[in-house]
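K.L.:
have a look at this prediction, sequence included:
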Amino acid sequence: MIDLYFWPTPNGWKVSILLEELGVPYNLIPVNIGKGDQFEPEFLKISPNNRMPAIVDHDPVDGGEPISIFESAAIMTYLADKYGRFMPSELRARTEVNQWLFWQMGGLGPMAGQAHHFRLYAPEKIQYGIDRYTNEVVRLYGVMERRLADRDYLAGDYSIADMAAFPWVSRHERQGQDLNDYPILKRWYDSIAARDAVKRGLAVGADLPQVTSLKSDESKKILFGHNNK
């Protein structure tokens, strides 16, 4: 059994989508990031960066003690390797997936996340910040638009690279984007959104409040102002 430490955000949905695609049973453990669950000592033992998602695999392939993993890309690579799906073993194909997985981790996720912050959550409307990150998302969507012009998925076959990027693109409106401006990207998005496992993965945590519903100053301070000291 796998314990999934989760809250309904793009990073959380990456892992829930993958688990649903794999058909692997898992135990959902909510981490209420608006109340500060991510700073609890027991969670920090699993995720020292005080971020979810994280997993604990109680049945690792080496037969040893349960293994805990934080960082969504590390989790996805681990699960894909364990179950032999959505991550190629051949060198060149694997390198393609890794490139686009790390592109999402280093570019799309952080930049889209900053766009969310300055457009939706910042207590002051700082136009420079709004423009800076909205425009960077435009650039990154353009990268995907060009990449997908001659292929169905980011790195050959459908893979964890697509699953990592998809939840961030699913929040395009919050990033000031209209997918009709990116017809090739929209085709990719619609094809993934139609997958039953993706629908199930996005439905995980539907009964939990999303970050956009945070209203109190205290919740916002916990989420955006805590320095973990």
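P.N.:
Arrived safely, thanks for sending.

K.L.:
could you use CA atoms for every contact and neighbour count after this?
P.N.:
Fine.

K.L.:
what helix or strand is the residue lying closest to residue 152 once chain neighbours are set aside located in?
P.N.:
Once flanking residues are discounted, residue 152 sits nearest to residue 188: 6.6 Å by C-alpha to C-alpha, 6 or more residues apart in numbering. Using DSSP states H and E, residue 188 sits within helix 183-193.

K.L.:
for that helix, buried residues please.
P.N.:
By neighbour count with 16 or more other C-alpha atoms under 10 Å, helix 183-193 contains the buried residues 184-189, 192-193.

K.L.:
ok, residues contacting that helix?
P.N.:
The contact list for helix 183-193 (C-alpha atoms under 8 Å, 6 or more residues apart in numbering) reads 141, 144-145, 148-149, 152-153, 166, 169-170, 179-180, 198-199.

K.L.:
ok, structure two:
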Amino acid sequence: MTDLSAFPITRRWPANDTSVIQLYSFPTPNGVKVSIALEEMGLPYEPHLVTLKDSDVKSPEFLSLNPNNKIPAIVDPNGPDGPIGIFESGAILLYLAEKSGKYLGETASDKAHITQWLMFQMGGLGPMLGQMGFFYKFAGKDIEDPRPRERYRDEAIRLLAVVDQQLEGKDWIVGDYSIADMAIAPWINALEFYGTKDAVGYHDLKNVPAYVERFFARPAVAKARRIPDPG
């Protein structure tokens, strides 16, 4: 058994099996990226439910692993130079893909193209859809000025059109199924949660709806979408 005592997070969320990857997460679009990757790659792991409450994500134990107080984060007891902790979902996806040798393409060019679409999600699609959700579903909906809501709606429409075009004639974003899909599809699916499908013309998109359906039909994805189980 590996000694994980150097990671204070394990005092609040103890590991039952210190020989496997420890996942600290909640099933949001960012959170399920990593549980999906772990299931798809067949990497042994142990999930720990970290709620979005300040008492969890701003606790000293969680901040010791992720000073940005956001899920997900992992501790890998079998890192390249010994146990390693990693935060940021995109960084974790890249790490796991390289560790497993899966879902990052076959060539250096494949990896570069998959990485660029992963960054597209991290820098554009995720933040913009999240902000739109805030202005449609959460506290932002009470703001009378329509301009913030319209700004994020319009950018969401633009970004979804980019994805729709990229999927023309393809099942997946870049060649074969990859970590780019694990990042992008959960965020598009969040439109259902935010109640914004009609606002962005989701059902008028040619390729995106079938893509999301295809993604969530994968057995590993269907299993991972509620890991850790929020109860």
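P.N.:
Here it is on my side, so go on. No experiment lies behind these values; they were computed from the predicted model shown.

K.L.:
TM-score for this pair?
P.N.:
The TM-score (TM-score structural alignment, normalised by the length of the first structure) is 0.85; 206 aligned residues with a C-alpha RMSD of 1.5 Å.

K.L.:
could you pull out the strands for the first structure?
P.N.:
With DSSP state E as the criterion, the first structure has strands at 2-6, 26-30, 54-57, 67-70.

K.L.:
mean neighbour count added to those, as a markdown table?
P.N.:
Converted to a markdown table, those look like this (neighbours: other C-alpha atoms under 10 Å):
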| stretch | mean neighbour count |
| --- | --- |
| strand 2-6 | 21 |
| strand 26-30 | 15 |
| strand 54-57 | 22 |
| strand 67-70 | 17 |
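
K.L.:
quick one on the thing from earlier: and the two most separated of the buried residues of helix 183-193 of the first structure?
P.N.:
Longest distance between any two of the buried residues of helix 183-193 of the first structure is 14.3 Å, between 184 and 193; criterion C-alpha to C-alpha.

K.L.:
if we can go back for a sec, quick one, which of the strands of the first structure is nearest to residue 175 of the first structure?
P.N.:
Nearest of those (C-alpha to C-alpha): strand 2-6, 22.5 Å.

K.L.:
where does that closest one end up in the second structure?
P.N.:
Following TM-score structural alignment, the aligned partner range for strand 2-6 of the first structure in the second structure is 21-25.

K.L.:
what residue of the first structure takes the place of residue 47 of the second structure?
P.N.:
Checking TM-score structural alignment: residue 47 of the second structure goes with residue 28.

K.L.:
residue contacts, its match?
P.N.:
With C-alpha under 8 Å, 6+ apart, residue 28 of the first structure has these contacts: 3-6.

K.L.:
same thing but 10 Å
P.N.:
Going by C-alpha atoms under 10 Å, 6 or more residues apart in numbering, residue 28 of the first structure touches 2-7, 16, 55, 204-205.

K.L.:
again with residue 203 of the first structure
P.N.:
Contacts of residue 203 of the first structure by C-alpha under 10 Å, 6+ apart are 8, 13, 16-17, 197.

K.L.:
could you find the counterpart of it in the second structure?
P.N.:
Aligned partner of residue 203 of the first structure by TM-score structural alignment: residue 226.

K.L.:
how about residue 96 of the first structure?
P.N.:
Alignment note (TM-score structural alignment): residue 96 of the first structure maps to residue 113 of the second structure.
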